[in-house]
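Asks: sequence and predicted structure, then a few things I'm wondering about:
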Amino acid sequence: MLKPKRMISKQEAIEILDKCDHGYLSMIDEEGNPYGVPINYFLDKSAHALYFHCSKTGKKYRALHLHPQVSFVAVAQTQIIPDRFITHYESALISGTVSFIEDEQEMRVLLGRLCERLAAGELAKRPSVIDMYINAVAIGKITIESISGKRNVDY
């Protein structure tokens, strides 16, 4: 790393992942080209994994089946400091392997957790929304194989 003083502990990187609700998933597409997309997710610390949803018919789904090795980054608290030509930030980067959840009951539980993360308190419509999308959505699990983080707050 160019500036090792910006490195943070694995625990701090996990805390960043836990507080963010979106990040950027990088993979290899069907043609072998780099492909990155923003995704919503939630962290399951006990499973050492990130979970996300996607369409079962999309480019991301097809690419991840062909090339399950991925990289994912979440960035929090960015602030550009114009007069100093720097950016204050904190980020977490993981590498891992994607697998897809096949069991419908497990998918329902995980979709409920994703809904709670992204739309906390919206309980009334949650079951009908999950019922509406359960057959069209895939739930991906990124098993975290490595994690690192950086922070620049050079006050």
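Replies: Yep, it's here.

Asks: hey, let's count contacts and neighbours off CA atoms from now on
Replies: Will do.

Asks: distance of the residue nearest the centre of the chain relative to Thr87?
Replies: For the chain, the residue sitting closest to the mean C-alpha position, by Cα atoms, centre = their mean, is Tyr41 at 4.6 Å. Distance of Tyr41 to Thr87, computed by Cα to Cα, to the nearest Å: 25 Å.

Asks: okay, pairing it with this:
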Amino acid sequence: MAEKRYHMRRAEKEITDEKEIREVIAGQEFMTLAMCSGGSPYLATVNYAFDPKSGTFYFHCARKGRKSEVIESNPEVWGQVLEDGGYIEGKCDYAYRSVHFWGKAEAVTALREKRAALELMLQKLEKNPEAAKRKFINDGSLREVMIYRVRAEGFTGKKSIRPRASGARASC
């Protein structure tokens, strides 16, 4: 997807450090995907796992349903991961870090990649991921589950952090 990159009007808010971008991605449970089919926009918020080695997001959904239909008709997506730092009382401001990415959503068909994606998700979300892997990941579930991947073609980030209290670290 050829995107015109706009400059950020408030350059001091731009996140340019790749480590910080990956920190935001790793620290959140949900992402929102913007999609379009037949001229109609569609948003879906999904839980996800991210493979930092390949820059790939994974999420699962129903085989049949609007999300799958929209992706199959137009795989181009724009995604956002948001870290909510809350309202800053008395400043009329909000603390946050957000990362946007874009790419194509593709169905994962190889069982090995499906297994790896589900293991990443369970590792991220479960308190006891090994027990959850044994319970939920098997040949039957791998054949049935619908997994999509989005290999991020690029990232942008923006933040507005809380003012520092004397001697304290800045925080989102």
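Replies: Nice, I can see it. Please read all numbers here as calculations on a predicted model, not as lab measurements.

Asks: rewinding a little: please name the residues that touch the residue nearest to the centre of the first structure.
Replies: By Cα atoms under 8 Å, 6 or more residues apart in numbering, the contact set of Tyr41 of the first structure is 21-23, 50-53, 114.

Asks: do you know how far the nearest residue to it once chain neighbours are set aside is from Arg84 of the first structure?
Replies: Sequence neighbours aside, Phe52 is the residue nearest to Tyr41 of the first structure in space, at 4.6 Å (criterion: Cα to Cα, 6 or more residues apart in numbering). Per Cα to Cα, Phe52 of the first structure is found 37 Å from Arg84 of the first structure.

Asks: repeat that for Ile142 of the first structure.
Replies: Distance, Ile142 of the first structure to Arg84 of the first structure, by Cα to Cα: 37 Å.

Asks: those two - which one has more neighbours?
Replies: Neighbour totals were compared for Ile142 of the first structure and Arg84, and Ile142 leads with 24 against 7 (other Cα atoms under 10 Å).

Asks: in three-state terms, label the counterpart of the more buried one in the second structure for me.
Replies: Aligned against the second structure by TM-score structural alignment, Ile142 of the first structure finds its counterpart in Val150. Secondary structure state of Val150 of the second structure, per DSSP: H, G, I helix; E, B strand; the rest coil, is strand.

Asks: wait, isn't Val150 of the second structure in contact with Tyr58?
Replies: Yes - if you go by Cα atoms under 8 Å, Val150 of the second structure and Tyr58 touch, sitting 6.6 Å apart.

Asks: buried ones in the longest strand that the second structure contains?
Replies: Longest strand of the second structure, by residue count under DSSP state E: strand 93-108. Residues of strand 93-108 of the second structure classed as buried by neighbour count (16 or more other Cα atoms under 10 Å): 94-108.

Asks: what span of the first structure lines up against stretch 52-65 of the second structure?
Replies: Here stretch 52-65 of the second structure aligns to the first structure at residues 45-58, judged by TM-score structural alignment.

Asks: repeat for stretch 25-33 of the second structure
Replies: Aligned by TM-score structural alignment, stretch 25-33 of the second structure falls on residues 17-25 of the first structure.

Asks: ok now whichever strand or helix holds Ala63 of the first structure, how far from the chain's centre?
Replies: Using DSSP states H and E, Ala63 of the first structure sits in helix 59-66. Centroid separation for helix 59-66 of the first structure versus its chain: 16 Å, with Cα atoms, centre = their mean, to the nearest Å.

Asks: try stretch 90-110 of the first structure
Replies: When distances are taken as Cα atoms, centre = their mean, stretch 90-110 of the first structure is centred 9 Å away from the chain's centroid.

Asks: repeat for stretch 58-75 of the second structure
Replies: Stretch 58-75 of the second structure sits 16 Å away from the centroid of its parent chain (Cα atoms, centre = their mean).

Asks: check stretch 40-55 of the second structure too.
Replies: 4 Å.

Asks: quick one: average offset of the longest helix along the first structure versus the second structure, please.
Replies: Ranked by number of residues, the top helix in the first structure under DSSP state H is helix 104-118. Compared with the second structure after fitting, helix 104-118 of the first structure deviates on average by 1.6 Å (mean Cα distance after the TM-score superposition for the first structure).
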